[in-house]
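Undergrad: I'll drop the sequence and a predicted model, then ask my questions.
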Amino acid sequence: MKFKLFASAALAPLAFAGVVHAQDADQPTSVEEIIVTGQPIFRNRTEDVVPTLSYDLEYFQRFEPLTVGDALKRVPSVTFLSDVIESDGVRLRGLDPGYTQILINGERVTGAGVDRSFFVDRIPAELIERIEVVRSSSANRSGDAVAGAINIVLRDAYTLDGGYLRVGALRFDDGEFRGTYGAVFGGEVGPGRLLVGANIQDRYNPKIKRSDRFDEPGGDLENVELQTDTRDGTDYSFNAAYEVDVAGGELELSGLFVRTDRYEEEDSLEYDEGIVTPANLLTINANDTDIVTDNYSFGARYERDMFGGETVFKVTYAGISDEQFEFEDEQNLEDDEFESARVLLDVQDEEFAARISHEREIGDMTLEFGFDYIDKTRDNSVTESEADGDLADFPAAEADFSDYEAVTGGLNTIEETRFDPYVMLSGEMGAAKWEAGLRYETTDVTVTDQTAAPADRVSENDYGILLPSASLRYTLSDTDRLTFSVARTVRRPNFNYLSPALLEEEVGDSDFLGNPNLEPETAIGVDLGFERRLGARGVVGVNVFYRDVTDLIEVTNTGDEGSEGPGTFVYTVDNVGDGQVYGIEFDLSTPLDFVGLENTGVFLNYSWLDSQIEDFIGERRFNGQSDFVFSAGFTHDIPAWGMAFGSSYRQQGDAFDRVLAEEITTSYGEDLEVFIEKTFGENIVLRLTGSNLLNASKDEVFDKFDNEEEQIDRDYDEYEIESENAQGPIYQLVLRVAF
C-alpha cells in the first residue's frame, strides 16, 4: 500500500484521474459567461451513442443548489428517501442507491455506506461543470450500474479563463443565519493551464418529528413521541486541476478534497396514551452524533499518440474516512431506570485504480481495448460502551466510557481485487452510429472479521462476470433520432452482508448471520428512446426501460434455532430471487420562442416507475421505489433590466419497503423553490432564492412484528405513524463577482 500511495502522489499530487476531456478543441470559457447567463439554459443534446442526458451547471445554478444532491432534484428519474430537505443517496429510477453508479469525471468513487453508495450531498454544487445521467452501460466503464449512472463532471483546467468570488448568507425560519463562501480561478500557469477552487458551505437543517404508536392499525394509541432533530455543520472543499503537454502527449493532474463536519442532535419526549402532560411523560431521550467525513482523490491521466492510435494511462488513489461519535441517554421515568450508550464508528475505505487503454481506427470502425485494475480495502470499526442503573443515580453512575468493546460484526476488513479487461468496437453507417463491446469483471474478495467465530474469521470468495453491451443511435431527420441500448450490469453485495458474525436478535426476535460467499446480482437491461430538437435550443425526449434482475440477494431462513429459543431462527442472505424493473421517462427543456417568449424557458420531467419481485410474503415492488417522480419549472429573463426570475416544483410518489419483521410506507410532500436575480454590468450577479416554500414533510408508516410467522399472520408488535417536517422556508442571498 505504501508503494501505491507513493505512486499516486508522484504521478498526481492534485488528483481525480480520468477527467472527461471534452474540451480539447475548445477555448476556455470566459468566467463572465458562466455567472451572467442572460438567457435560459437547457439540457444539452449529446452526441453519445449510449443514451445520456447532460446538464451544465448553469441549468441548476440559478436556484443556487448547495450540493450535487440539491441539483439532481431537477433531473429526470432521480428520487431520494433522505430526511426532509436533504438529498444524499441517489435512487435512479427509484431503486436503492446501491443500484446506481456514481462517477466523478467518469471514475468510480468510494462511499461510506454499507450498500457501496456515495452520498452526493458531500459534493458542493460549485465544483461541477455538468452532470450526466447515463441510462445504459458501455464496455469501457465499470458494470456496477443496474439502474444507470450519474457522472459528476468537475471543472478542469480548460473550463475557465479568469475567476470569480461567491459569498452568501442563508436565513432559516427559526431565525438562524449561515454563510456560504467560494472562489474559483482558471488560467495559464507556466507551460500549462491551472484551475483551483475552494468552497465553505454552512449546513443547517432543523426538523421536528412526531410518532404515534398503536398496538395495531386502528387499535389503541399506546404512546406519542415528540422529537426535535437538528443537523448543524460545515462542508469544506478544495479542488485543483493542471494540464500540460509532456513528451508529445498531454498530462492531466487533478484533485478533490471534501470534509463534512456535522453535528446531529436528536432530543425526544415520549408520553403515555398520547397525553402530552408532565404526569404522562414516559421517557426522555438524548441522541447526538458528531460526524467528520473526508472524501479525497489523487490521480493522473496521460494521453499520447502511439502504436498507430491513441493510448491513455491513468492512475487514481481515492478514499473516504468516516469517523463518528454517538451517544444516547434514555431516562425511563416509568421504571425509574436509565440506559446509556456511547458508540465509536470508524470507516476507512481506500481504492487504488489503474487503467491502460488504446484506441485506433480499423477501416470505418474504431477499436478500443484495455483493462482496469482496482485494489480496494475497507476497514470497519464499531465499538460501544454501555451503562444502566437506577434513575436516581443518573448521570453520575454512567460507565467509564473509555472502556469500549467491539460490537458483533463491527470489527472487520474487506479486501477486493478486480481485474477487468474490455474490448469495444464503434462506428457509423449512414444515419446510424453504434458501439458494441465485451467486458469481463473478475473479483477476489477476502473478509476478515475479528468478532466472528474463530473458524469463520477469514473467508475468501471469487467470481467472474461477462458483461456484453451494445448501443445504437439512429438519426431520423435533422430534428429526430432514436436510441437503443442493451447491456448486462451487476450489483455487488452490501458490505454488511459479508461478515460471518452472528448478530443476535437482529431481525425481530431472531438472529442474523452474514454470508461471505454471496455473488453479485446481475441484470439484463434495455433502453429505447426517442428525442426531438425543438428550435435551436429546445429538446424533448421519451425513454422506455426494462431491467431483468437475477440472483437477487434476499433474506432466507437457515432453519436453525435462534438465541431466544423455540420460535426464533437464524436468518442469512443468499442469491435466491429474481425481479423486473420497468418504466417510462419523459423530459422537456425548451424556450417558448414559438409563442414569442424567447426569454422564457421551461422544463418538465416525469417518470413512471414500477417493478415486481417475489419475497417471503408475496409480490411487491423493489424496496423504496417511488411510483413516480415529477419536476417542472421556468426561468424568465428581462434583458433590458438585467433581471431574471423563475420557479421550480417537485413531487415524488409513495415508496414501500418490506423486510423481515418490518414494513415501511414513505410519502413525501411537495417542494417549491423560486429565485430572482439582478446583474450589474458584465461581471456581478446578485441572486435571492427561496426553498422549501411549501414546508415539505416526510411521512412514514411502520408495521412492526416480532418474527416472520407473525408478519405473515399480521399479528402486530407495533404500528407507528411518523411525520417529519423541516422548520419552514429557507432564503439564500448570494453575490457572485467575476474577475
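TA: That came in fine, so what should we check first? The structure displayed is predicted, hence computed values, not measured ones. Numbering: from 1, shown residues only.
Undergrad: all contacts plus neighbour counts: C-alpha atoms, from now on.
TA: Fine.
Undergrad: I figured residue 368 was touching residue 421, is that so?
TA: No - using Cα atoms under 8 Å, residue 368 is not in contact with residue 421; the gap is 11.1 Å.
Undergrad: Pull the residues that contact the lengthiest helix in the chain.
TA: In the chain, assigned by DSSP state H, the helix with the most residues is helix 2-11. Here helix 2-11 makes contact (Cα atoms under 8 Å, 6 or more residues apart in numbering) with 253, 298, 299, 300, 315, 316, 317, 352.
Undergrad: Tell me where the stretch 551-700 of the chain has strands.
TA: Using DSSP state E, counting those that start in this stretch, the strands assigned to the stretch 551-700 of the chain run over residues 569-592, 597-614, 619-620, 628-638, 643-652, 655-659, 662-668, 671-680, 684-691, 697-704.
Undergrad: Presented hereafter is structure B, for comparison with structure A:
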Amino acid sequence: MQTNLTFFNSHLLIAFFLFTAIATPATAKETEEKGNNTITTTKSESQIPNLQEINLPQTSAKFLTQDTPENTEPENTEVASQEGDIEIDVVGTPLVNFIEERQQSPTGVIILDQREIQRFNYRTVGEVLRRQPGVVLGGPPGEDKDVRLLGLPKEYTQILINGQRFPDGGENREFKVDRIPVSLVERIEIISNPTATQNSQGVAGTINIILKKAPDGRVADLTVSGTTLESKGPFGGLSLLYGDKQGDFSYLLSAGIQQREAPKNKFKQTLDLQNRPTQTERETESKSLLDISIAPNLVWRISPQDTLSFEPFFLRTTEEKDATRNVNNQKFFSPSGRLQELKQDNVNVDEDKTITGWRLGGNWERELSATSNMKLGLFFQKTDEDKDKIETINSTTTTFKNAVGSPIDDKKPVKNTTNIKREEERKSDQDLFATLGFNFRPWENHKVTLGIEGSIRDREKKKIGTEQEIAPTLKPIVEKTGAKDVYSIEENQLNIFVQDEIRLGEKHTLTAGLRMETIDNKATAGDSSEVKQSGTVFNPSLHHKYLVTPTTVLRTSLARTVRRPKFDDFIPFRESKNGTLLQPDTVGNPNLKPETSLGIETGIEQSWGNNTGAFGVNAFYRWVDDKIENEINLNSENNRFEQSPRNVGNGKIYGLRLDAQTRTPFLGLPNLTLFGNISFLGSEVEDKLSGQIRRFKEQPSYVANLGFDYTIPNWGVNFGLTYNILPGFENRELKDGKTEVTNQAGENSLDAYLAFRLTNSVQMSLFGKNLLAAERSKNKSVFNAQGVFENSRIERETAERLYGLSLSWQF
C-alpha cells in the first residue's frame, strides 16, 4: 500500500511540474517600455487593498527567478522606495516570492523574505522551513525543531544566526530552530554549496537566519495571537516591533513571548519470535513551552566612512513536561507458551528544562575608499541548559503457574515496589569569536574578499542520575551516572579565507575561493583523563553563473565541506559491560576524524510571463569521505569487544530538486498562485555488518510540497493551503551491540490560512496547522551481533491539530 502511495504521489507531482513548465500564461495587464524605463501600473505591489478597495492588482508578481538586466538601477523608483527593509503588510496582494537577490546573486541561494514568512502565520523558523525544497524536519510529530536538509541526519545541516554558528545543548552540534520565533526574523537563506566566506560545516547545506535590522524610517507593529489544540487551550503569544531613525542613529526593538503546547499519545509494543507481546507501553504526554525572545539592533553612523552596529539577542525557552506511562512486561513458559510473569509499571514523569541563550557584540564597518571597505566584529555568546527530571515507578509483579488458565502461583506472592529515579543535567556552552574582513575591487570586473575568523569555545556537561527504592523498604540511593555524562571540551578555531568574484563579460560570473579551517580540541572526561586533537582542512569552492537569456540562468558550483564529530564521540570514556560480541563495552574514540565532502551542483532556472511564473531544476552529487558510524571490534590488547564511533569508509549523496511557482491568468484566475517542489533523494554507504549498500540514516526517497494562494482584492482577503508529503523509509542502526532495522511509515501534513485587513492599520488571520493530525508509525526489528532475529517492536505517536487567530496592529 505504501509503495502504491509513493508511486501515486511522485507521478502526481511530476505531472504538476510538467504542466507548469509548458503552460503559456496570457499577457499580463501591464505595459512595460524598457527603452525609456517606464512602467504603467495601477497599483504597486507593496500597497495593500483595504476592504473598501475594489481595483484588481496587476499581474506583476516576482517569483523564484527574476530577470537580471545589466542595468541594476530600479525601473520604477516610486515602487522601489516603498520596499523597505521591514515589510509588515502582506494581506490582500497576490502571493509572490520577492527573491530578486536569488537571481542576482552570483551563487545559488534560496531567500525567504518576510512576506513569505508571515503570510502563513508560522510561529517558528521550523514551520517556515518545512515547505522548502529538500527540507525534512525532525523531532516528535507537530514539533518542527531539527532541520534535515536533503533528508540527512540533523548533524549534516548547519544553522547560522546572522552568519555565525550559535551554541546549543545538542551533542550533534545542531540548533533547534523551533526556539526562534518568526517575529525576530528578517529573512532566511538556504545555501546548498557554501562560498569561501561561509563556515564549511554544512555537508547537506546551511540555513542562515537573518534577524531584523534597524530601519531607515519608523516602523511599529504589535501582534497578538491565540491558539488552541483539540485537548488543550487557549494559549498564545505577543510580539512587538518598534524602530526608527534619528539623524545618523537608527534603532529597532524586536521582542516576543509565546506559549506552545505539544501533547502526545504514544504506543509501543515488543513481540518475541512467537509474535507474543513481551512488552506493551502506553504513554500520555503533556508538554508546555514558553519562549521569550529579545533582539534589539542599533546602528550609528559616526562619520561618513564609519558605522557601528550593536547586535545582541536573547532566547529563553522554558519547558515543562508531565507524562504518564503504563508498561506491561510479560514472560512466558516454554514450550507451553503460557503466561509465567506479569510486571506492571505505572510511571509518572515530571521534567522541567530551561534553555537560555544570548549573544552580545557588534561590528565596525569602515569605508576605506570608493572601491574598498573593512568590517570588524567581536561577539560573546553563551547557552545554558538545565534539566531536572523525576520518575516515580510503581511496580506490581505477579507470578503464574504453568497450568491451564494460568492461575496465580500462591507460593510467590504479588510483589509491589516503588522506585524513584532522579536526573539532573547541566550544560554550558560559551563562545568568544572575532571576525575581520576586507572587500576591494583591484580591477573593474573583480571583487576580492579577504578575511580571518577566530573563536574560543568552552563546553561543559554534567549529568547526574540516581535511583532509590522507597517501598516496601527504604534502600540507599544508587548513583546511575554514565561514563560520558560528565565531560568538558575546549575547542579553538582559526579560519582564513580568500575569494574573488569575477565578472566575465555580460553573461558570466565566476566566484572562486579557498577557506582554511584549523581546529584544536582538548576533551576531559569525568575521571579527569584528557585527550588533545588538532587538524587543518582546506576547503576550495567554485561557483559559476551563466545568464543564458534575460529569463534563463544556469548555475554550477563545487565546494568542499566538513562534518565534525559529536562532542561526546571523542571523549576518552569507557562504559564496561560484558565485553562480549553480544554485549560489547562502549568506548569513545579520541582519534576520530571529521567527515569531509566534495559536492557538485548544477541547475537551471527559467521564468516566463513577465515573471508571473518560474521553474527550476537542480541536480547535486556529494562524495563523503571518512563516514562516521558505530562499529564493534575486538580489542586485541584486552581481548574484549568494543563498540565505538569510527571512520568506517566513504559514502555518496545525490539527488534532483524541482520547484515551480506560477500565477494562472491563462486559467482566467489571475489572482491564483500555484506553487510546489519535489526533491528526489538518494545516498549510498556500505553496511559493515551485512556488506550491503544502504542509505544514510533515515533518508527518505523524496520529499514534496504543494500549495496555492488565492487573493480576493475586492475584500482585501488572502487564503491558501500547503500540503507536505514525506514518504516512509527504512533505517539500519547499530545500538548497544544490536542492529535495529526500522521501517517508518510516511507522514503527510496540511496547513491552511485565511487573512484579511480590517482597517488601514489592523489585519487579522485565521490559521490551522497539522490538520491531518500527523501520526508517526514505526516497525522495528532487532538482531543480535551475530545477525539472529531477537524481537520486533511497533511504535505509534500522534500529535493534535492546532487552530489559531492572530491580530496585527501597525501604529
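TA: That came through fine. Note that the structure is a prediction, hence the values are computed from the model and not measured.
Undergrad: returning to that earlier point: can I get the strands of the stretch 551-700 of the first structure in CSV with distance to residue 159 of the first structure and mean neighbour count?
TA: Formatted as CSV, those follow (distance: least, Cα to Cα, whole Å; neighbours: other Cα atoms under 10 Å):
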stretch, distance to residue 159 of the first structure, mean neighbour count
strand 569-592, 24, 21
strand 597-614, 25, 20
strand 619-620, 46, 14
strand 628-638, 25, 21
strand 643-652, 25, 20
strand 655-659, 40, 18
strand 662-668, 37, 19
strand 671-680, 22, 20
strand 684-691, 19, 21
strand 697-704, 39, 21
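Undergrad: Tell me which of the ones you listed sits nearest to residue 233 of the first structure.
TA: Closest approach to residue 233 of the first structure among these (Cα to Cα): strand 684-691, 18.9 Å.
Undergrad: now the angle between strand 643-652 and the closest one, please.
TA: Interaxial angle of strand 684-691 of the first structure relative to strand 643-652 (axes from the mean of the first three to the mean of the last three Cα atoms, to 10 degrees): 30 degrees.
Undergrad: which one of the strands of the stretch 551-700 of the first structure lies closest to residue 158 of the first structure?
TA: Using Cα to Cα, those put strand 684-691 closest to residue 158 of the first structure, at 22.1 Å.
Undergrad: same for that closest one, what does it pack against?
TA: strand 671-680, strand 730-738 (3 or more Cα pairs under 8 Å, 6 or more residues apart in numbering; DSSP states H and E).
Undergrad: which of the residues in the shortest one are buried?
TA: Buried positions in strand 730-738 of the first structure, judged by neighbour count with 16 or more other Cα atoms under 10 Å: 730, 731, 732, 733, 734, 735, 736, 737, 738.
Undergrad: residues in the second structure matched by it, start to end?
TA: Strand 730-738 of the first structure lines up with residues 802-810 of the second structure when matched by TM-score structural alignment.
Undergrad: circling back: just the closest of the contacts of helix 2-11 of the first structure to residue 179 of the first structure, please.
TA: residue 298 (28.7 Å).
Undergrad: how about the closest one, what's its match in the second structure?
TA: Residue 298 of the first structure maps onto residue 360 in the second structure, by TM-score structural alignment.
Undergrad: What's the separation between that match and residue 382 of the second structure?
TA: As defined by Cα to Cα, to the nearest Å, residue 360 of the second structure lies at a distance of 9 Å from residue 382 of the second structure.
Undergrad: where exactly do the helices run in the stretch 251-400 of the second structure?
TA: Counting by DSSP state H, counting those that start in this stretch, the stretch 251-400 of the second structure forms no helices at all.
Undergrad: In it, mark out all the strands, start to finish.
TA: 264-271, 277-294, 297-301, 306-310, 313-332, 339-369, 372-399.
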